[in-house]
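Undergrad: Dropping a prediction and its sequence here:
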Amino acid sequence: MTTTDAPAIECAGLSKGFGEVRALDGLTVAFTAPATGLLGANGAGKSTFMRAALGLVRPDTGTLRVLGMDAARERGEVRRRVGFMPEHPCLPLDMSAQEVCVHLARLRGLGRRDAVRRASEVLFAVGLEEERRRPVGTYSLGMQQRTKLAQALVHGPELVLLDEPTSGLDPAGREEMLQLVRRLSRDLGVRVVTSSHVLDDVERTCDEVVVLRAGALAAQRPVAVGHDPGGAVRVRVGGDVAAFAAALAQRLGPLGVDVAPTPAGEVGLSAGTDAALDAVRDLAAEQGRALVRLVGSGRGLEDVVLDAMEGRGERTGG
């Protein structure tokens, strides 16, 4: 298998401990999608896994390969072909974005001329071409995040690891960052692994999710696990569920929508059409009830992730 054909990251039986804490515990997983979201609660092992993939920590046991290369024995080559965008502030405030990118490109093996050219290209791509010579210390948080993304891309990596890329951004900055991240895998052919706590970010930028729990694989699923618009829905309301369901059935029966209480204490609708949802809203308002929850009967990404974090999810899926 060539490195081109190899999974972005692949590990088997990967374990790493820090004293009595097991950060990774026999983790076995392969990242084969163009863009993968790495999810899990705090302490699940995400940061340790990314550090191990970059060769910054050496696993106690198991194997870890990045683009087909041994992450521990071929650290220099891995870093030459992988880009990393850290979550925490790490940029030298007295340097400009241009200087940062040129310097890091040189460290990754590019000559001076190529480093300057690549720095200009990536700073233009992330929208910093007009501000590239200002000191980073004068940048807004959004501009600093874009600088961190630019330095991760400046050497033309085959894979980038992004740690909370939208952290601290305002809505406009977050939107710009998500579009940049999605373009990497979709248009530029760069494989992406994104660690994030924001499920909407993962849904918009990734093809697959890997969920870690206590240092092990809890779930691996395609992102597209949602329900069809207009399909069956479940409604949770305050008060007497049976009485609400009976009243709602009278309104939705003529529309061909079946209504019945569920064993979970919710009200199930056979179809979540606009008219049916309007009737739910109107009836709840008339009866002074709180609408606590309304979800599709199909399992969405949130359901998969929450189940996995709580130990209820399947480890792998289609």
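TA: Ah, there it is.

Undergrad: hey, let's count contacts and neighbours off CA atoms from now on
TA: Noted.

Undergrad: For my notes, confirm G13 occurs in a strand.
TA: Yes - according to DSSP: H, G, I helix; E, B strand; the rest coil, G13 belongs to a strand.

Undergrad: which residues sit in contact with it?
TA: D25, G26, L27, T28, T61, G62, T63 (C-alpha atoms under 8 Å, 6 or more residues apart in numbering).

Undergrad: What sits closest to it if chain neighbours are left out?
TA: Of all residues not flanking G13 in the chain, G26 sits nearest, at 4.0 Å (C-alpha to C-alpha, 6 or more residues apart in numbering).

Undergrad: just D60 next, same as before
TA: K16 (5.1 Å).

Undergrad: Confirm for me that that neighbour is in contact with G45.
TA: No - contact between K16 and G45 fails when scored by C-alpha atoms under 8 Å: they sit 9.3 Å apart.

Undergrad: list residues touching both of these two?
TA: A23, L24.

Undergrad: Go through the protein and flag its longest helix.
TA: helix 171-186 (DSSP state H).

Undergrad: which outside residues touch that helix?
TA: Contacts of helix 171-186 with the rest of the structure, by C-alpha under 8 Å, 6+ apart, involve 34-35, 126, 142, 146, 165-166, 190-192, 201, 204-206.

Undergrad: What are the boundaries of the helices in the chain?
TA: The residue ranges that make up the helices of the chain, judged by DSSP H, are 46-53, 75-81, 97-107, 112-125, 141-153, 171-186, 199-205, 241-252, 274-287, 301-309.

Undergrad: Packing partners of the first one?
TA: Right, helix 46-53. Contact partners of helix 46-53 among helices and strands, from 3 or more C-alpha pairs under 8 Å, 6 or more residues apart in numbering; DSSP states H and E: strand 21-31, strand 61-66.

Undergrad: and here's the other structure:
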Amino acid sequence: MRGPGGAPSSLFPPPSPLLLYTLPVHIVETAGLTRRFGTVTALDALDLAIPPGITGLVGANGAGKSTLFRILLGLLPPTSGTARVLGYDVATRGPELRQFVGYMPEHDCLPGDVSATEFVAHMARISGLPGDAARERTAETLRHVGLFEERYREIRSYSTGMKQRVKLAQALVHDPRLLFLDEPTNGLDPAGRDDMLDLVRRTGREFGISIVMATHLLGEIERVCDQVVVIDGGRLLRQGPLADFTAATGTLLVEVEGDDDALVAVLRGRGLRVERDGRYLLLPVAGEHVLDAVRDAAAGLDCGIVRLERRRQALEDLFRPELEAADAAR
């Protein structure tokens, strides 16, 4: 694996110099990409240009995310259109491309009667690593995903969360430049989901591996991703940096320790409009005097200010009208 900027990290031995190269401007590019299954159109003239980093591919179940992944891996031919991954044409250079790409499928696809060490080492050998290197990388990869102590147990005895980690390990073991993760938190409880998202974030941030993560949960995108791609019914709805989707609004968010009811009364007494959202107070930002009023009122009531910032728009709030419009059109 590489550290930030593509430099080799200490997790794995440095890869062969022949495998070191600079990522292209776009790790994924598609033009008019279409895939039909009989009368069903899974992808409909999809145009994408995804830069390096961690990208969230979001859409409801059946939106076309898994179909897109299979095409980008060269496993499924498109009906029409073109696709390039890491600069490789997926239709003509699929086998060459796959040595630089890791794939974590959505569904359970693991053999139950072998250990994690045996399975991940086997996948490393399939990817072209010699025996000694495969075993060494397998041990370090399983340590990275948190399965080192359990690596000799049969996979059938693993929990759902552990099986998800095995799937991530086999996608990482050959030191890919790009990971495709299809619903990596599928079937996990909240604690397991948090752990998996943290693992995905660290893999991308610490080792410089670009990631495209498919999910239908917008909260996961907000926690992990730099870029967002939204598809619905096989069509592109919206794409861009996460910051463009969650820009600051004209609402001030305030959280205090102390008598917030008294704070609300004081602020309203000064002519300010105050609303509640759980433990937060929300005020329209109409100038610096609003900030001054909150500060002075909180100080006068001996309330400690925990948060005082412009509220950011949530992804769910932004996409709801677009998704509803797309459903209405269908």
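TA: Arrived safely, thanks for sending. The shown structure was predicted, so the numbers you read here are calculated from the model rather than taken from an experiment.

Undergrad: re earlier: alignment lookup: the residue nearest to D60 of the first structure to the second structure.
TA: Aligning on TM-score structural alignment places K16 of the first structure opposite R35 in the second structure.

Undergrad: wait, its match sits on G64?
TA: No - assessed by C-alpha under 8 Å, R35 of the second structure is found out of contact with G64, at 9.2 Å.

Undergrad: how about the equivalent of S210 of the second structure over in the first structure, what does it touch?
TA: Under the alignment by TM-score structural alignment, S210 of the second structure pairs with R191 in the first structure. By C-alpha under 8 Å, 6+ apart, the contact list for R191 of the first structure reads A8, A33, P34, A35, E158, L159, V160, L184, S185.

Undergrad: Likewise for P130 of the second structure?
TA: With contact taken as C-alpha under 8 Å, 6+ apart, P130 of the second structure is in contact with no other residue.

Undergrad: quick one: the equivalent of it over in the first structure from T28 of the first structure, how far?
TA: Alignment note (TM-score structural alignment): P130 of the second structure maps to G111 of the first structure. Relative to T28 of the first structure, G111 of the first structure is positioned 38 Å away (C-alpha to C-alpha, to the nearest Å).

Undergrad: try A285 of the first structure
TA: As judged by C-alpha to C-alpha, A285 of the first structure and T28 of the first structure stand 50 Å apart.

Undergrad: out of these two, which sits in the busier spot?
TA: Taking other C-alpha atoms under 10 Å, A285 of the first structure and T28 do not tie; T28 has more neighbours (16 against 12).

Undergrad: That one is in contact with S15, isn't it?
TA: No - using C-alpha under 8 Å, T28 of the first structure is not in contact with S15; the gap is 9.5 Å.

Undergrad: what's the burial count for the equivalent of the residue nearest to G13 of the first structure over in the second structure?
TA: Using TM-score structural alignment, the equivalent of G26 of the first structure in the second structure is A45. Burial of A45 of the second structure, expressed as a neighbour count using other C-alpha under 10 Å, amounts to 18.

Undergrad: now swap in L291 of the second structure and tell me
TA: Other residues lying near L291 of the second structure total 17 when counted by other C-alpha under 10 Å.

Undergrad: and if you look at the one 3 residues further on?
TA: When counting by other C-alpha under 10 Å, one arrives at 20 neighbours for V294 of the second structure.

Undergrad: just checking, it touches L267?
TA: Yes - the pair V294 of the second structure and L267 passes the contact test of C-alpha under 8 Å, sitting 7.2 Å apart.

Undergrad: Okay, the residue nearest to G13 of the first structure and G17 of the first structure: tell me how far apart.
TA: According to C-alpha to C-alpha, G26 of the first structure stands 11 Å off from G17 of the first structure.

Undergrad: Which residue comes closest to the alignment partner in the second structure of E129 of the first structure once chain neighbours are left out?
TA: Under the alignment defined by TM-score structural alignment, E129 of the first structure is paired with F148 of the second structure. Closest residue in space to F148 of the second structure, ignoring its immediate chain neighbours: L142 at 5.1 Å, by C-alpha to C-alpha, 6+ apart.

Undergrad: still on that earlier bit, quick check: the residue nearest to G13 of the first structure vs V82 of the first structure, distance?
TA: Distance, G26 of the first structure to V82 of the first structure, using C-alpha to C-alpha: 24 Å.

Undergrad: G76 of the first structure now?
TA: Summarising the geometry, the distance separating G76 of the first structure from V82 of the first structure, computed by C-alpha to C-alpha, is 10 Å.

Undergrad: neighbour count winner among these two?
TA: Comparing G76 of the first structure with V82 by other C-alpha under 10 Å, the one with more neighbours is V82, at 26 against 14.

Undergrad: What residue in the second structure is paired with the more buried one?
TA: Using TM-score structural alignment to pair residues, one finds that V82 of the first structure aligns to V101 in the second structure.

Undergrad: for A285 of the first structure, same thing?
TA: Across the two structures, A285 of the first structure finds no equivalent in the second structure, going by TM-score structural alignment.

Undergrad: how close does A285 of the first structure get to R312 of the first structure?
TA: Remark: distance between A285 of the first structure and R312 of the first structure (C-alpha to C-alpha) = 35 Å.

Undergrad: Could you do A44 of the first structure as well?
TA: Taken as C-alpha to C-alpha, the spacing of A44 of the first structure relative to R312 of the first structure amounts to 15 Å.

Undergrad: on that earlier part again, so who does the match of G26 of the first structure touch?
TA: A45 of the second structure sits next to A31, G32, L33, T34, G81, R235 when contact means C-alpha under 8 Å, 6+ apart.

Undergrad: any chance of these in JSON lines, plus distance to R125 of the second structure?
TA: Output for those, formatted as JSON lines (distance: C-alpha to C-alpha, whole Å):
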{"residue": "A31", "distance to R125 of the second structure": "34"}
{"residue": "G32", "distance to R125 of the second structure": "36"}
{"residue": "L33", "distance to R125 of the second structure": "33"}
{"residue": "T34", "distance to R125 of the second structure": "34"}
{"residue": "G81", "distance to R125 of the second structure": "33"}
{"residue": "R235", "distance to R125 of the second structure": "37"}
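
Undergrad: one step back: give me the neighbour count for the residue nearest to D60 of the first structure.
TA: The local packing count at K16 of the first structure equals 23, with neighbours defined by other C-alpha under 10 Å.

Undergrad: what do we get in the second structure for D258 of the first structure?
TA: With TM-score structural alignment as the criterion, D258 of the first structure matches R273.
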